[in-house]
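*Asks:* coordinates only, no sequence provided:
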């Protein structure tokens, strides 16, 4: 069993490291390019057509992974702060959401800490990238994310054609005009990938944060209403400060 002094000694450094890690996650979640991928493959119309190598961009990060990373960092900090505050106070209240006790016997300082952390978590969550609703996304277990069906587009090239305005006669040569037309030479098949959240999933997570934040506030109000022993130190302090 750790001593309270040991918990207090590690708290400051842990808070600093956790803040840096969560801040990085917060900024990464505001970079949609990290969560987007693409695969394009080209097929010429015939064997003699020009060929192009396939193109791809890998999804670099996934929102769920980032959230789990933030949770891992914050869990260590929550546990240290909870251990310290439970050993440092005698005023407690349960955090209850929809009849379920999420945190049992939380002291007021821990409840204040949780309130602040939930505000920060909500700020992270509302910034999390969501899937483009204009696309039809499907879960891709192999890619650990989402993908679209391939969309095919054409590749064309300009080819000259000759228009005969007037046929040749024994007195005049033929009158012609050269014009350009687009000829299909191949097709691109593009598949989009994403590590973003489904909008409905993000809404659920934000709602859970809000529900827990409300429960923490109710618990704090309950704990603050508990009877405490009156401590009087003012007289002694000012007797000393104002002594003749």
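*Replies:* Perfect, I can see it now. Note that this is a predicted model, so its numbers are computed, not measured.
*Asks:* going forward, measure contacts between C-alpha atoms and count neighbours the same way
*Replies:* Fine.
*Asks:* how about the strands in the protein?
*Replies:* Ranges of strands within the chain are 36-44, 55-57, 92-97, 100-107, 137-140, 145-148, 151-166, 175-194, based on DSSP state E.
*Asks:* list the buried residues of the fifth one.
*Replies:* In other words, strand 137-140. Neighbour-count burial for strand 137-140 flags residue 137 (criterion: 16 or more other C-alpha atoms under 10 Å).
*Asks:* please compute how far it lies from its chain's middle.
*Replies:* In this view, strand 137-140 has its centroid 17 Å away from the chain centroid, taken as C-alpha atoms, centre = their mean, to the nearest Å.
*Asks:* against which helices or strands is that strand packed?
*Replies:* strand 145-148 (3 or more C-alpha pairs under 8 Å, 6 or more residues apart in numbering; DSSP states H and E).
*Asks:* now the strand it packs on, how far from the centre of its chain.
*Replies:* Using C-alpha atoms, centre = their mean, the offset of strand 145-148 from its chain centre is 16 Å.
*Asks:* out of the strands of the chain, nearest to residue 81?
*Replies:* Across these, residue 81 has its closest neighbour in strand 100-107 (10.6 Å, C-alpha to C-alpha).
*Asks:* what angle separates that closest one from strand 92-97?
*Replies:* Relative orientation of strand 100-107 and strand 92-97, computed by axes from the mean of the first three to the mean of the last three C-alpha atoms, to 10 degrees: 160 degrees.
*Asks:* picking that back up, for residue 213, which of the strands of the chain is the nearest?
*Replies:* strand 92-97 (9.4 Å).
*Asks:* can you pull the contacts of residue 145?
*Replies:* Residue 145 sits next to 62, 139, 193-196 when contact means C-alpha atoms under 8 Å, 6 or more residues apart in numbering.
*Asks:* adding another structure so you can compare the two:
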């Protein structure tokens, strides 16, 4: 018996064939000359009168033929889509990680949707800011942030002074120069705060969302193994339209 995954594999080609056939017929239908033919003969009034050659133009396109092509392609697409959608309504599978069932009997259409959501979620997690590995961080539960180790740095101020470079003599005065000194004035104590997550936490989340995504893909593949019963409605619909 046909499996759902086989129907899905066929769908793209059948849809493309139907669209191509319909587009081709649509364009042909807008060229009246293709549907027009002619047979024209000339007969002189006098027996020995001048005879002109006959003229003819074949009909190169026929509406019934176009309709038949459309019916064949569209009927196949309608029936295939009905078969797929009918099977999708009953195709289900469990999302499992190891022996843990995260969700039971999930419809295949939901699994497809969930797979896309998890892909978006993984992208979000991969862009989360993480704490700088150059610092040592501890968790501050009261403020729900990370705190780095406190680093102390000295604050100083500039102080000017004068020093005697050359002492005075009985002949020359002392040579004095102005110098600037850094005088310690206080100490800065700096503690960094971070609302980011640790790199290991982000890596854990990435690994877990990847695991769940793989479980969803496996469930989808399992659901697509559901057996299908060929459903048909295309002929009746098209017969009603064209008969």
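*Replies:* On my side now, so go ahead. Small disclaimer: the values here were computed from a predicted structure and weren't measured.
*Asks:* tell me how far the residue nearest the centre of structure 2 lies from residue 110 of structure 2.
*Replies:* Nearest residue to the geometric centre of structure 2 (C-alpha atoms, centre = their mean): residue 116, 7.2 Å. According to C-alpha to C-alpha, to the nearest Å, residue 116 of structure 2 and residue 110 of structure 2 sit 10 Å apart.
*Asks:* residue 40 of structure 2 too?
*Replies:* Residue 40 of structure 2 sits 65 Å away from residue 110 of structure 2, going by C-alpha to C-alpha.
*Asks:* who has more neighbours out of these two?
*Replies:* With neighbours defined as other C-alpha atoms under 10 Å, residue 40 of structure 2 and residue 110 compare such that residue 110 has more, 13 against 9.
*Asks:* residue contacts, that one?
*Replies:* Contacts for residue 110 of structure 2 (C-alpha under 8 Å, 6+ apart) come out as none.
*Asks:* ditto for residue 234 of structure 1
*Replies:* Contacts of residue 234 of structure 1 by C-alpha under 8 Å, 6+ apart: none found.
*Asks:* quick one: the helices in structure 1?
*Replies:* Taking DSSP state H as the criterion, structure 1 contains helices spanning 4-28, 63-86, 108-127, 199-224, 234-241.
*Asks:* I'd like to know which of those helices is closest to residue 163 of structure 1.
*Replies:* Distance to residue 163 of structure 1, taken as C-alpha to C-alpha, is lowest for helix 199-224 among the helices of structure 1, at 55.3 Å.
*Asks:* what comes up buried for the closest one?
*Replies:* For helix 199-224 of structure 1, a neighbour-count test (16+ other C-alpha under 10 Å) marks 202, 206, 209, 212-220, 222-223 as buried.
*Asks:* ditto for stretch 73-90 of structure 1
*Replies:* Under the neighbour-count criterion of 16+ other C-alpha under 10 Å, stretch 73-90 of structure 1 has 73-74, 77-78, 80-86 buried.
*Asks:* also stretch 184-199 of structure 1?
*Replies:* Result for stretch 184-199 of structure 1 [16+ other C-alpha under 10 Å]: buried residues 185-197.
*Asks:* and stretch 16-31 of structure 1, by the same measure?
*Replies:* By 16+ other C-alpha under 10 Å, the buried positions in stretch 16-31 of structure 1 come out as 18-19, 22, 25-26, 28-29.
*Asks:* what range in structure 2 does that stretch sit on?
*Replies:* Counting by TM-score structural alignment, stretch 16-31 of structure 1 lines up with no residues of structure 2.
*Asks:* again with stretch 205-217 of structure 1
*Replies:* Going by TM-score structural alignment, stretch 205-217 of structure 1 sits over residues 205-217 in structure 2.
*Asks:* average distance between that stretch and structure 1?
*Replies:* Stretch 205-217 of structure 2 differs from its equivalent in structure 1 by a mean of 0.6 Å after superposition (mean C-alpha distance after the TM-score superposition for structure 1).
*Asks:* which residue, other than its chain neighbours, is closest to residue 89 of structure 2?
*Replies:* With C-alpha to C-alpha, 6 or more residues apart in numbering as the criterion, residue 89 of structure 2 has its nearest non-adjacent residue at 7.1 Å, and that residue is residue 107.
*Asks:* ok, the one you found to residue 223 of structure 2 distance?
*Replies:* Separation of residue 107 of structure 2 from residue 223 of structure 2 (C-alpha to C-alpha): 8 Å.
*Asks:* now the common contact residues for these two.
*Replies:* Residues touching both residue 107 of structure 2 and residue 223 (C-alpha under 8 Å, 6+ apart): 91-93.
*Asks:* what lines up with residue 66 of structure 2 in structure 1?
*Replies:* Looks like residue 66 of structure 2 stays unaligned there (TM-score structural alignment).
*Asks:* what about residue 66 of structure 2, neighbour count?
*Replies:* 17.
*Asks:* could you do residue 76 of structure 2 as well?
*Replies:* Around residue 76 of structure 2 sit 21 other residues, with neighbours defined as other C-alpha under 10 Å.
*Asks:* residue 14 is in contact with that one, correct?
*Replies:* Yes. Counting by C-alpha atoms under 8 Å, residue 76 of structure 2 sits close enough to residue 14 to count as a contact (7.2 Å).
*Asks:* which ones are touching the residue nearest to residue 205 of structure 2 when sequence neighbours are not counted?
*Replies:* Closest residue to residue 205 of structure 2 apart from its sequence neighbours, by C-alpha to C-alpha, 6+ apart: residue 125 at 7.2 Å. Contact partners of residue 125 of structure 2, counting by C-alpha under 8 Å, 6+ apart, are 202, 205-206.
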